[in-house]
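Student: I'll drop the sequence and a predicted model, then ask my questions.
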Amino acid sequence: MAKILPFKAVRPTRDKVSLVAARSYQSYTIEQREARLRDNPFSFLHIVNPGYKYDKEISGKDRYDLVRNRYLEFKEDSIFVHDEKPSYYIYKIVNRDQQVFNGIVAAASAEDYENDIIKKHEDTIEYRERIFKDYLKTVGFNAEPVLLTYPDNQVISNIIKETQKERAEFEFTTTYRDTHYLWKLENPSIIASIQKEFEQMPTIYIADGHHRSASSYLLYKEEKEQNPNHTGLESYNKFMTFLIPESELCIHEFNRLVKDLNGLSKEEFLIQLDTIFRIENRGVMLYKPSKKHHFSMYLDGEFYSLYLRKTLYNFKTALEALDAQILYNTILQPILGIEDLRNDDRINYINGKKDVINVKSAIDSGDFAVGFGMVPVDITEIKQIANEGLKMPPKSTFIEPKLRSGVTIYEF
């Protein structure tokens, strides 16, 4: 029984939203960030990078305090307004490839996260959870929702379609050529209908945002333990999410790049691969795999197809059958000596939405020795792994949609 609740969002004014909305801080190059901070005083980047005002890099608790200050300044200057009624926020994105995503921005329950009603499929790093928890506690808000997905539901779909017949509260197109729409849904009877539909779902799944949800849960635990008058109704009991139906989730793979062959010559490396894979040299033509358990490899100016030998199709869990795990178990760890996929600086990742030419270029430049590609994971695999209580290797999925920060804000 999933508790998905309306909340009173803090939002930019209609005339400022296109200027405020920003991608995640890390997704910009240094030059892009500098240009936006210099030329756009309303960008949410000014809040998350408060040191720009003093031309200084600021970190830790000092940065968190300044983020809080910048946020309050945006509110004081009426760039942000606080909605008076709890609402659901119907959100639609049409991206540059004309893919359409429709969903609901709402508050999810930290208790549901604790009780595995909200299921996870990806490992998180403990110190990153703690850092973001401390950040949330100091700044007092969250501006980037966790992406959740739920089984397609006709009642919710009909409500979204009916709501979208009205004029959108927000409509703006980004320089990235994505168009965003937001409708505020505050009718109590319609809100009750949506809540009822989610309450009938035994589980929903995290698609993207495992660290954000884990940090919100840590904040909930800490605040609950420190509050002798805890009721369960406090704002820290919930965290902001964007929920979309499973059929609209877009999942890309991540390609792997490795800096060296772990002391092996090209020939020695290929011989070791031959015991596990059927190998075909595809030459200089760009090649991507098209089936599960088939991989592409780019090495020394040539593409190869790697077909896992069928005698090795003896998987006991959904995780063992995952291509990213197969690649780790058969090549990355035993042959190339990469133990820690998160922290080993010999491995890097390029999301599969980018063309395979990016893999080729990275290796031709000499920065990496070999690259591997695979087909994307599907939602069934994600759910099976989550249901078995297992966790995917890092960078197993690159999932869309990606929301902009600062369009809806949840205050603790």
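Tutor: Arrived safely, thanks for sending. Owing to the predicted nature of the structure, the values given are computational and were not obtained by experimental measurement. Numbering: from 1, shown residues only.

Student: Every contact and neighbour count from this point should use C-alpha atoms.
Tutor: Fine.

Student: can you give me the strands for the stretch 101-250 of the chain?
Tutor: 118-119, 141-142, 146-150, 170-173, 179-185, 204-208, 238-245, 250-252 (DSSP state E, counting those that start in this stretch).

Student: wait, which of the ones you listed is closest to residue 89?
Tutor: Smallest distance to residue 89 across the strands of the stretch 101-250 of the chain (C-alpha to C-alpha): 4.8 Å, for strand 179-185.

Student: Tell me which other helices or strands that closest one touches.
Tutor: Contacts defined by 3 or more C-alpha pairs under 8 Å, 6 or more residues apart in numbering; DSSP states H and E place strand 179-185 against strand 88-94, strand 170-173.

Student: Alongside the first one, take a look at this:
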Amino acid sequence: MEVSMAVIRPFECVRPAEKVADRVAALPYDVYDSKEARAEVEREPLSFLKIDRAETQFDESVDMYSEQVYKKAHDMLMEAIDDGTFITDKDKAYYVYELTMDGRTQTGIVACASIDDYLNNIIKKHENTRADKELDRINHVDTCSAQTGPIFLAYRANAVISAEVAKAKQEKPVYSFTAVDGIRHQVWKISSKESVETIENAFAGINQIYIADGHHRAASAVKVGLRRREANPGYTGNEEFNYFLSVLFPDEELMIMPYNRVVKDLNGLSEEEFMEKIKDKFTVSESSTQVAPSKKGEFGMYLGKKWYTLTAKEEILSSDPVDGLDVAVLQNNVLEPLLGIHDPKTDKRIDFVGGIRGLGELERRCDEDCVLAFSMYATSIGELFAVADAGLLMPPKSTWFEPKLRSGLFIHRF
């Protein structure tokens, strides 16, 4: 059987002029609700969010998913290209994108990935997408004829690619700025014919690439590509619509943060009854300080204004790639059997708190609208790869990636 290899292509990038890059670069469209998006665009009128979320240009009575909103996004993108806010590189290049947060750096390559690799599972997924969330981005990408938010991909580190990235970083960056949230962004361009070929060939030797974050963006980009193929029956496969904007990171540089849980009630149990039941499956010890778990199989629990360390007993651990995940151990042994939370995706009694918010946020939520919190040990990138390799899906809210890739720094037109 022939093993297919990844096609990761350089592209002609549309990107902000250097003097405005720091103002244009915006957090992904889906981290804001409509009210927050409006406030952000008001704070920074050049923010790419105004194009990513064009409903910010209309009053609140306008349906954010209406055709005129997507058309406005297209028109504003064209205006920004015409007025010099954005420049178009005339050569096919790769870009090195480095993000530094709290002194920790991760560096990826900005490129275009193939929709066929996505369809043939060379690009592996680990979560299902929702049609309603896809449709919004399908309309946005299709109307703009551009992908504006990169997909966050990961691969097993490769010495040849790492060497090219290190070489590029010796040059002067095309962008270097620290955003208002304190995260530093630096970008270098790789355009020498030799380096471009070396990187393209190195990726062609890799047959497994993983979506780390951005499943909905990826699914939407692929569906638009398939629409364009239908509209162009004579397509060759070489057209830009067959490729989607990505940033690819080596696994060793990525940090996944925990995704913690807060619960609204004890399902009719008293605190004492709940504590008794939990001791069947976990060793419980009270802690005088907040508990951030230090290893797999360990959980922090906050109940009745006290912190506890829970250690899973041997018999509830599993070597299965999904059932062995800490989020699954908690779900299968506490949330479902004791608290009656059968589907954490839809159950209104549970909420999820990204690790970036810290443990104080769990205490705050328990003071406000919850009674119980669990702090998690982060899922590892190796665990994510194992789930995707097995063709399985991660439980909901298993991974929180930080820092987030900015939108508007790199645009792929097709």
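Tutor: Ah, there it is. All figures in this text were calculated on a predicted structure; none of them were measured in a lab.

Student: and the strands of the stretch 101-250 of structure 1 as TSV, adding mean neighbour count and distance to residue 229 of structure 1?
Tutor: As requested, these are arranged in TSV below (neighbours: other C-alpha atoms under 10 Å; distance: least, C-alpha to C-alpha, whole Å):
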stretch	mean neighbour count	distance to residue 229 of structure 1
strand 118-119	24	26
strand 141-142	20	22
strand 146-150	24	28
strand 170-173	17	38
strand 179-185	20	32
strand 204-208	25	30
strand 238-245	26	17
strand 250-252	19	43
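
Student: May I see those strands arranged in TSV, with distance to residue 224 of structure 1 as well?
Tutor: Output for these, formatted as TSV (distance: least, C-alpha to C-alpha, whole Å):
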stretch	distance to residue 224 of structure 1
strand 118-119	19
strand 141-142	17
strand 146-150	21
strand 170-173	35
strand 179-185	30
strand 204-208	23
strand 238-245	12
strand 250-252	35
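
Student: nearest to residue 390 of structure 1, of those strands?
Tutor: Among these, strand 118-119 comes nearest to residue 390 of structure 1, with 10.3 Å by C-alpha to C-alpha.

Student: Could you give the residue range in structure 2 aligned to the closest one?
Tutor: Mapped onto structure 2 using TM-score structural alignment, strand 118-119 of structure 1 covers residues 123-124.

Student: okay if I get the helices and strands packed on strand 179-185 of structure 1 as CSV plus distance to residue 386 of structure 1?
Tutor: Output for these, formatted as CSV (distance: least, C-alpha to C-alpha, whole Å):
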stretch, distance to residue 386 of structure 1
strand 88-94, 26
strand 170-173, 35
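
Student: Go through the ones you listed and name the closest to residue 70 of structure 1.
Tutor: strand 170-173 (23.2 Å).

Student: how far apart are the closest one and its match in structure 2?
Tutor: In this overlay with structure 2, the average offset of strand 170-173 of structure 1 from its partner residues is 1.5 Å by mean C-alpha distance after the TM-score superposition for structure 1.

Student: Run through the neighbouring helices and strands of that strand.
Tutor: Helices and strands touching strand 170-173 of structure 1, by 3+ C-alpha pairs under 8 Å, 6+ apart, are helix 17-20, strand 179-185.

Student: Need the ones you listed in a markdown table (columns: distance to residue 34 of structure 1).
Tutor: Putting these into a markdown table (distance: least, C-alpha to C-alpha, whole Å) gives the following:
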| stretch | distance to residue 34 of structure 1 |
| --- | --- |
| helix 17-20 | 15 |
| strand 179-185 | 24 |
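
Student: Quick check: the gap between the residue nearest to residue 339 of structure 1 when sequence neighbours are not counted and residue 289 of structure 1.
Tutor: Counting by C-alpha to C-alpha, 6 or more residues apart in numbering, residue 339 of structure 1 lies nearest to residue 333, which is 5.5 Å off, once chain neighbours are set aside. Shown here: residue 333 of structure 1 relative to residue 289 of structure 1, a distance of 21 Å by C-alpha to C-alpha, to the nearest Å.

Student: Settle it for me: which of the two has more neighbours?
Tutor: The residue with more neighbours, out of residue 333 of structure 1 and residue 289, is residue 289; 19 against 14, by other C-alpha atoms under 10 Å.

Student: For the residue most central in space within structure 1, give its distance to residue 1 of structure 1.
Tutor: Centroid-nearest residue in structure 1, with C-alpha atoms, centre = their mean: residue 208, separated by 3.3 Å. Between residue 208 of structure 1 and residue 1 of structure 1 the distance is 21 Å, computed by C-alpha to C-alpha.

Student: quick one: the helices in structure 1?
Tutor: Ranges of helices in structure 1, per DSSP state H, are 17-20, 30-39, 45-48, 60-76, 110-114, 126-139, 154-163, 188-199, 210-226, 266-274, 323-327, 357-364, 379-387.

Student: hmm, back to that, map the residue nearest to residue 339 of structure 1 across to structure 2 for me.
Tutor: Looks like residue 333 of structure 1 aligns to residue 336 there (TM-score structural alignment).

Student: now residue 406 of structure 1
Tutor: Aligned counterpart of residue 406 of structure 1 in structure 2: residue 408 (TM-score structural alignment).

Student: now do residue 18 of structure 1
Tutor: Under the alignment by TM-score structural alignment, residue 18 of structure 1 pairs with residue 22 in structure 2.

Student: Surely that match is in contact with residue 178?
Tutor: Yes: applying C-alpha atoms under 8 Å as the test, residue 22 of structure 2 and residue 178 come out as touching, 7.5 Å apart.
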